[in-house]
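Just a sequence and a predicted model for now, questions to come.
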Amino acid sequence: MTIYLEEESEIRLPVDCRKTAEQVVEETLDYEGFPYEAEVEILLTDNESIREMNREQRGIDRPTDVLSFPMIDYEKAGEFDFLEERPDCFHPETGEALLGDIVISKEKVLSQAEEYGHSPLREYAFLIAHSMLHLLGYDHMEEQERVIMEKKQNEILERLGISRSGTAKDETK
């Protein structure tokens, strides 16, 4: 698994961003039974930058908490068998599946953690799990899809031991 993590802006999260990203990405892939090694790019930025991307990509002129840019089109979310027939979905040198990009607003992580009454760790991990599910073909445009995604997100965080209080089982490691 390769995670390219880049940070923009002077804002700092009170979280080990790389370690948490690695744990959540790996747990999501395991949870979904993704059968390949994978590559994901994560950009941590500020509200103004994500607002600009949101405007350019989605036509919505406001900051958002997370944007997902999947590199693979799935016929059905969570079904990966077709990838064997799609060498273009893999990095030619590493053989890793190119899942896509995640962009997270650090300002939104902090403000939403406060708004929802949990820690920045929990909010950051939640946004990565949410976005990873998008990179694996899930969506939440319909009510049934939303319910499925919410259940999966919560189960992934539970498996990691990340609670609403934001503590993790292995925080002392």
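Thanks, I have it.

only C-alpha atoms for contact and neighbour calcs from this point on.
Noted.

mind checking the longest helix of this protein?
helix 143-160 (DSSP state H).

Determine the number of other residues adjacent to Asp73.
12 (other CA atoms under 10 Å).

doesn't it fall inside a helix?
No - using DSSP: H, G, I helix; E, B strand; the rest coil, the secondary structure at Asp73 is coil, not a helix.

still on that earlier bit, the longest helix of the chain: which residues count as buried?
Met149, Lys152, Gln153, Asn154, Glu155, Ile156, Leu157, Arg159, Leu160 (16 or more other CA atoms under 10 Å).

what do you get for stretch 12-30?
Per 16+ other CA under 10 Å, stretch 12-30 contains these buried residues: Cys17, Thr20, Ala21, Glu22, Val24, Val25, Glu26, Glu27, Thr28, Leu29.

List of residues touching it?
1, 3, 5, 106, 110, 120-121, 125, 128-129, 132-133, 156-157, 159-160 (CA atoms under 8 Å, 6 or more residues apart in numbering).

still on that earlier bit, strands - which of the buried residues of stretch 12-30 land there?
Among those, DSSP state E puts none in strands.

What about those, which are in helices?
Per DSSP H, those map to helices at Cys17, Thr20, Ala21, Glu22, Val24, Val25, Glu26, Glu27, Thr28, Leu29.

Use this one as the comparison:
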Amino acid sequence: MSLSVVWNNEQDEHEINGDLIELLERILQTAGEAEGIDTGEVDLTFVNNERIHELNLEYRGIDRPTDVLSFAMNEAGEDELEIIYDLADEDEELEEVPNVLGDIIISVTRAQEQAVEYGHSLERELGFLFVHGFLHLLGYDHQEPEAEAEMMSKQEKVLAQVGLIR
């Protein structure tokens, strides 16, 4: 399986260590396998409440911090342009372009608050938010009760498979 996480840390409230990234990579592999996705790249950024508040306002028009934002790259909307690769030299080979599934941005500040609120570890909360964001990248939503139940079930199955139970 060739699913990968490319991550960036833009906050200083919690150390992001190799163990956490390894756990999130396992979550990605498990969720990808469950969804039939075996290749792709997910860009993950850890931020604080101030930054996610700015992004939530800018992109969603919601003037408050949130826990996770997802921006899918493979959505084909009306105004989206098709990307065409042009080779200047016919003998030149095109390097394989990664299938970027999208960006997930997690507020570590909010994740810490929610971990305390729900009575579980920060790792479990970050794992939950990551798989939640990943499912959004694949087109899942939770606006309707049935869709929310389906998404919750998928999230909990993945978390249980990697040992992140409540």
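Right, received. Where do you want to start? Bear in mind the structure is a predicted one, so any value in this text is a computation, not a measurement.

TM-score, when you put one on top of the other?
Once superposed, the chains reach a TM-score of 0.83 (TM-score structural alignment, normalised by the length of the second structure), with 150 aligned residues with a CA RMSD of 2.1 Å.

before we move on, the earlier item: nearest to Glu52 of the first structure among the contacts of stretch 12-30 of the first structure?
Among the contacts of stretch 12-30 of the first structure, Lys106 lies closest to Glu52 of the first structure (CA to CA), at 14.8 Å.

Checking Ile42 of the first structure next. Helix, strand or coil?
Per three-state DSSP, Ile42 of the first structure ends up strand.

That one maps to what in the second structure?
When the second structure is aligned by TM-score structural alignment, the residue opposite Ile42 of the first structure is Leu44.

you'd agree that match is up against Trp7?
Yes - with contact defined as CA atoms under 8 Å, Leu44 of the second structure reaches Trp7; the gap is 4.6 Å.

Which one's more surrounded, the two?
Higher neighbour count among Leu44 of the second structure and Trp7: Leu44, with 21 against 16, using other CA under 10 Å.

in the first structure, which spans are helices?
17-32, 47-58, 106-116, 120-135, 143-160.

Out of those, flag the one nearest Pro87 of the first structure.
helix 120-135 (17.3 Å).

Provide the aligned range in the second structure for the closest one.
By TM-score structural alignment, helix 120-135 of the first structure lines up with residues 122-137 in the second structure.

what's the mean gap between the matching stretch and the aligned bit of the first structure?
Average distance, stretch 122-137 of the second structure versus aligned residues of the first structure after superposition (mean CA distance after the TM-score superposition for the first structure): 0.5 Å.

Now do that stretch: everything it contacts.
20, 23-24, 27-28, 31, 42, 67-73, 101-104, 106, 108, 111-112, 114-115, 141, 151, 155-156, 158-159, 164-166.

let's go with 6 Å and repeat that
With contact meaning CA atoms under 6 Å, 6 or more residues apart in numbering, stretch 122-137 of the second structure is reached by Ser70, Ala72, Ile104, Ala111, Gln112, Ala115, Leu164.

per the alignment, Thr66 of the second structure corresponds to what in the first structure?
That one, Thr66 of the second structure, aligns with Thr64 by TM-score structural alignment.

wait, Ile27 of the second structure
Alignment note: Ile27 of the second structure maps to Val24 in the first structure; criterion TM-score structural alignment.

And that match, how far from Glu52 of the first structure?
26 Å (CA to CA, to the nearest Å).

same check, this time on Thr64 of the first structure
Distance from Thr64 of the first structure to Glu52 of the first structure, by CA to CA: 10 Å.

the more surrounded of the two?
Per other CA under 10 Å, whichever of Thr64 of the first structure and Glu52 has more neighbours is Thr64, with 20 against 16.

Which residues are in contact with that one?
Going by CA under 6 Å, 6+ apart, the list of residues near Thr64 of the first structure is empty.

can you pull the contacts of Tyr31 of the first structure?
Taking CA under 6 Å, 6+ apart, one finds nothing in contact with Tyr31 of the first structure.

which residue in the first structure lines up with Leu57 of the second structure?
Matched across to the first structure, Leu57 of the second structure falls on Arg55, judged by TM-score structural alignment.

Can you get me a residue count around that match?
So Arg55 of the first structure, with other CA under 10 Å, has 14 neighbours.

I figured it hits Asp61, correct?
Yes - between Arg55 of the first structure and Asp61 there is a contact under CA atoms under 6 Å: 4.6 Å.
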